[in-house]
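Colleague: Sequence plus predicted model, see below.
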Amino acid sequence: MYDFLLDKKAEDIREEARRFVKDDVPRQMLLDMDSDKIQYPRSFIEKAAKNKLLGIRFPKEYGGRGLNWVAEVAVLEEIGVLGSALGCLYSLPSIVGEAISKFGSEELKRKFLIPTLEGRLTCAEALTEPRGGSDFFGTTTYARKEGSEYILNGQKRFVVGAEGADYFLVYARTNKDAPSYKGISAFIVPRGEGVRIEYAYGLMGSRGGGAGRVHFKDCRIPEEYLVGKENEGGVIFYQMMIPERLTSAAGALGMARAAIEVASDYSTKRKAFGQKIKEFQGVNFKVADSITQLDAARGIVYLAAKAVDSDMDSGKKRRLVSEAKKFATDTAWNVVNHAMQIMGGIGYTNVYPVERLLRDIRLTMIWTGTNEIMNLIIQHEWYKELASKKDGRNLEWDAAEADKETEKIYE
């Protein structure tokens, strides 16, 4: 139905992803992840890599497909039906790879990006700290330069993929005297001496993604593992808003779609009061609302993807990506709740996957920047756009007494 949004290459890779989800992801793995019997499904990443489904936006010379964000969004929705843990693990090569591809040296691309897209190395992004999540520039993890190395100390938490990651993209303060947004740097930090992983959390949902805490104690990082320039990690962070939030938005579409498909199918079989429950407006109106909201969310996610693929102003891209993340995840929460309500009590059990999807989707409104932070970005960028408008109709004058300047009191 949405093929008109995709070119032939995007259609083809979406179908590849759909077959991968159908044929190469064992049901038992999902069950074992949700029960914490599997803490990190490395085989999933390796199979995705074998099918050349990782890093599809990156150049072919580094193992990607050379496609665009629209194609990746199409794939991410298909992966999203599996839930947030696998969706996030699938997205990490795209997220971490963004930093390496756009800001890393050729050596970093050869040493880390290529083997990541080939499935030989796994990665994670170490961003959040115990003292705060949304306050990124308040980071207290510190890296000091010592000869040809940086010495890293601090800790990060809620690091998805920490349990199985071979290396981390880590943001740390490198200049304590500079303004917070000018004194941070980004590093590639391999798992090894000076890095301790703590699998510390009992999660409501998104289980099996290896979320943990990462401790850095006098961890030595070669200076060539600096991503971009020293003290310019803020520039990288602003770029990373795009893959972090657009992958979250697209994955949420898949989770919401999975839930409403299960519930809609159930409504064609379950009978009450002598007829199938799909005949009751209390049910079919919830289906109608869900499909409408899901289509609207899909529209804004694809709009954001098209914007990122274009040469649009970076501020407008940030606004659209933030809108997509906020609207898609809020919508997914509403749709999954509708799905559970349609199914009634059985939807609250593990006889159907809706209860797991409900637990999974809740996190998407928190991670990669809470939806309240999305609101801050949206309004900030909007007011900037509004102030820059110089042409078009003067809408304020479309009122009968618009010329009464004495009534327009602002202070």
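Modeller: The structure has been received and is ready for your questions.
Colleague: use CA for all of it now, contacts and neighbours both
Modeller: OK.
Colleague: what residues are up against Arg110?
Modeller: Counting by C-alpha atoms under 8 Å, 6 or more residues apart in numbering, Arg110 makes contact with Tyr62.
Colleague: Likewise for Ala258?
Modeller: Residues in contact with Ala258 (C-alpha under 8 Å, 6+ apart) are Val81.
Colleague: Am I right that it sits in a helix?
Modeller: Yes. Counting by DSSP: H, G, I helix; E, B strand; the rest coil, Ala258 is located in a helix.
Colleague: how close does it get to Lys47?
Modeller: In this structure, Ala258 lies at 22 Å from Lys47, with C-alpha to C-alpha, to the nearest Å as the measure.
Colleague: can you pull out the strands in the stretch 201-350 of the chain?
Modeller: In the stretch 201-350 of the chain, the strands defined using DSSP state E, counting those that start in this stretch lie at 212-222, 226-227, 271-272, 275-276.
Colleague: Toward the C-terminus, what is the element adjacent to the one helix or strand Ala48 maps to?
Modeller: Secondary structure from DSSP states H and E places Ala48 in helix 42-50. Using DSSP H and E, the next helix or strand after helix 42-50 towards the C-terminus is helix 69-80.
Colleague: One more to weigh against that first structure:
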Amino acid sequence: MAYPLPASVRKQQKSVRTFVDQELIPHEIYAEMHEGEFPPGVQARLERQVSDLGLRAMNIPRDLGGGGLSFLEQAVVSEQIGRVTNGLGWIVTTPARCIVEAATPKQMKTWVEPTIRGDRSECYAITEAEAGSDVDAIRTTARPSSGGYFIDGEKWHVTSFNHADHLIVQAKIDGGPNDGAHALFFIDKDSQGVDVLRTPAYSHTYSHHHPVVAFNSVKVPAENLIGREGQGMNFTHDWFRYERLMIAARCCGAAERLIDEASSFAKERKAFGRPVIENQLIQAMLADSVTELWAARLMTYRLAEAHDAGEDVKLLHAQCSMAKLYASEMANRVADRAVQIFGGRGYMRENVAERFYRELRVDRIWEGTSEIQRIIIAGQLAKRGAGALVG
């Protein structure tokens, strides 16, 4: 039985799937061989199509210029976007809604609204060399001074820095009544003291880079503070919940693509006089994969509906961890099986299984490792019991 999605969501699912199949997937191999880039002239056209489909800033209310999609709609869109490799699906943007809601009128005009329109681009500087999943361990400081702050520190994995013109930086207040509290700041990328130390190469082939960025006494006006001193971790937790849910959705999309591709190949590939899909060991890998995908999809869709219903945010926090944990590990298992089914072809960069085998690995790391998700889940289990978490 298919999940009972509303007819309007099914229609949207179909339109996004068509866009992915016709406009993104055909460019995967080109992107793989060209540092993750689209062919010349293609990206601008696709950005217009994204806008026409109502997917630009899909998580932002329509009255602010975004797509205004529900969580369920966003999960369905993200699932389809997850079917494409090389980060080409990142053409669909999702600015942090919690920051939109906290921004002052001047911040809205300067950074937020242009980002929603696609005229500006943001990136997030949170992770550090000694602070990944444990965000409270960050050492970057914001020292209050006359009319503002001085930011000092070093951030790692600043995703999309090369495409951004401003950063959202998390730091700890150094001094004053909120000493040690977390805070977020808007910082323009061309501000004096913002320096790229190096741009490491990663397993995936994305056009979005993840450099190490230093902040050397960067002067930031007080008006660039997002919300209040001490709210920084609240914003980060909100972003984590959202991203963990959407990672789960994208992993479902990747798994579906892998199962489809591996199944089609297994029907055509013959060994010892018959299609390999008739071999029980191949059948077992495909059967396990589609069963796990069904479970992950049910979890993801239901959790998206729970967000739309405004259910207890503490339960949602744990359930987002559950969805990310299960879906990301499920997709990694599916990718491994797909490589095995394709055999030598599955080890070629031109093969979808090889690309996903590399790309999906990070989903067990970023926005909180699998181990951190287990700690979050276990903590809520101890406090609330299994009934609260799973019904």
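Modeller: Good, I have the coordinates. Given the structure is predicted, the values throughout are model-derived calculations rather than measurements.
Colleague: Would you format the strands of the stretch 201-350 of structure 1 as JSON lines with distance to Tyr142 of structure 1 and mean neighbour count included?
Modeller: Compiled in JSON lines, these are given as follows (distance: least, C-alpha to C-alpha, whole Å; neighbours: other C-alpha atoms under 10 Å):
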{"stretch": "strand 212-222", "distance to Tyr142 of structure 1": "10", "mean neighbour count": "20"}
{"stretch": "strand 226-227", "distance to Tyr142 of structure 1": "14", "mean neighbour count": "24"}
{"stretch": "strand 271-272", "distance to Tyr142 of structure 1": "61", "mean neighbour count": "12"}
{"stretch": "strand 275-276", "distance to Tyr142 of structure 1": "61", "mean neighbour count": "13"}
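Colleague: where along structure 1 do the helices fall?
Modeller: 8-23, 27-34, 42-50, 69-80, 84-103, 106-108, 114-117, 233-267, 281-309, 314-343, 354-364, 371-388 (DSSP state H).
Colleague: just so I know, which of those helices lies nearest His215 of structure 1?
Modeller: When the helices of structure 1 are compared by C-alpha to C-alpha, helix 84-103 sits nearest His215 of structure 1, at 19.1 Å.
Colleague: counting contacts, what elements does the closest one pack onto?
Modeller: Judged by 3 or more C-alpha pairs under 8 Å, 6 or more residues apart in numbering; DSSP states H and E, helix 84-103 of structure 1 is in contact with helix 42-50, helix 69-80, strand 123-126, strand 226-227, helix 233-267, helix 354-364.
Colleague: Which positions in the longest one come out as buried?
Modeller: Right, the one you point to is helix 233-267 of structure 1. 233-237, 239-260, 262-264, 266-267 (16 or more other C-alpha atoms under 10 Å).
Colleague: got it, and stretch 353-362 of structure 2?
Modeller: Buried-residue list, stretch 353-362 of structure 2, by 16+ other C-alpha under 10 Å: Ala353, Glu354, Arg355, Phe356, Tyr357, Arg358, Glu359, Leu360, Arg361, Val362.
Colleague: quick one: the third one and Leu281 of structure 2, what's the gap?
Modeller: Here Arg355 of structure 2 is placed at a distance of 23 Å from Leu281 of structure 2 (C-alpha to C-alpha).
Colleague: do the same with the fifth one
Modeller: Tyr357 of structure 2 sits 20 Å away from Leu281 of structure 2 when distances are taken as C-alpha to C-alpha.
Colleague: Also the fourth one?
Modeller: Taking C-alpha to C-alpha as the measure, Phe356 of structure 2 and Leu281 of structure 2 are separated by 22 Å.
Colleague: Taking the centroid of structure 1, which residue is nearest it?
Modeller: Ser248 (2.8 Å; C-alpha atoms, centre = their mean).
Colleague: picking that back up, which one, of the helices of structure 1, ends up nearest to Leu127 of structure 1?
Modeller: It is, among these and with distance given as C-alpha to C-alpha, helix 233-267, at 9.7 Å.
Colleague: List the superposition-based mean deviation of the closest one with respect to structure 2.
Modeller: With mean C-alpha distance after the TM-score superposition for structure 1, helix 233-267 of structure 1 departs from structure 2 by a mean of 1.3 Å once superposed.
Colleague: and the angle from that helix to helix 281-309?
Modeller: Going by axes from the mean of the first three to the mean of the last three C-alpha atoms, to 10 degrees, helix 233-267 of structure 1 is angled at 150 degrees with respect to helix 281-309.
Colleague: Quick check: which of the helices and strands packed on helix 84-103 of structure 1 is nearest to Ser180 of structure 1?
Modeller: When those are compared by C-alpha to C-alpha, helix 233-267 sits nearest Ser180 of structure 1, at 9.0 Å.
Colleague: What angle do helix 371-388 and the closest one make with each other?
Modeller: Going by the same axes, to 10 degrees, helix 233-267 of structure 1 is angled at 120 degrees with respect to helix 371-388.
Colleague: Ser43 of structure 1: neighbour count?
Modeller: Per other C-alpha atoms under 10 Å, the neighbour tally for Ser43 of structure 1 reads 12.
Colleague: how about it, what does it touch?
Modeller: With contact taken as C-alpha under 8 Å, 6+ apart, Ser43 of structure 1 is in contact with no other residue.
Colleague: Repeat that for Arg173 of structure 1.
Modeller: Per C-alpha under 8 Å, 6+ apart, neighbours of Arg173 of structure 1: Thr139, Thr140, Thr141, Tyr142, Ala143, Gly183, Ile184, Ser185, Asn231.
Colleague: at 10 Å what do you get?
Modeller: 137-144, 152-153, 180-186, 230-231, 233 (C-alpha atoms under 10 Å, 6 or more residues apart in numbering).
Colleague: Check Val262 of structure 1 too.
Modeller: Taking C-alpha under 10 Å, 6+ apart as the criterion, Val262 of structure 1 is in contact with Ala339, Met340, Met343, Gly347, Tyr352, Pro353, Val354.
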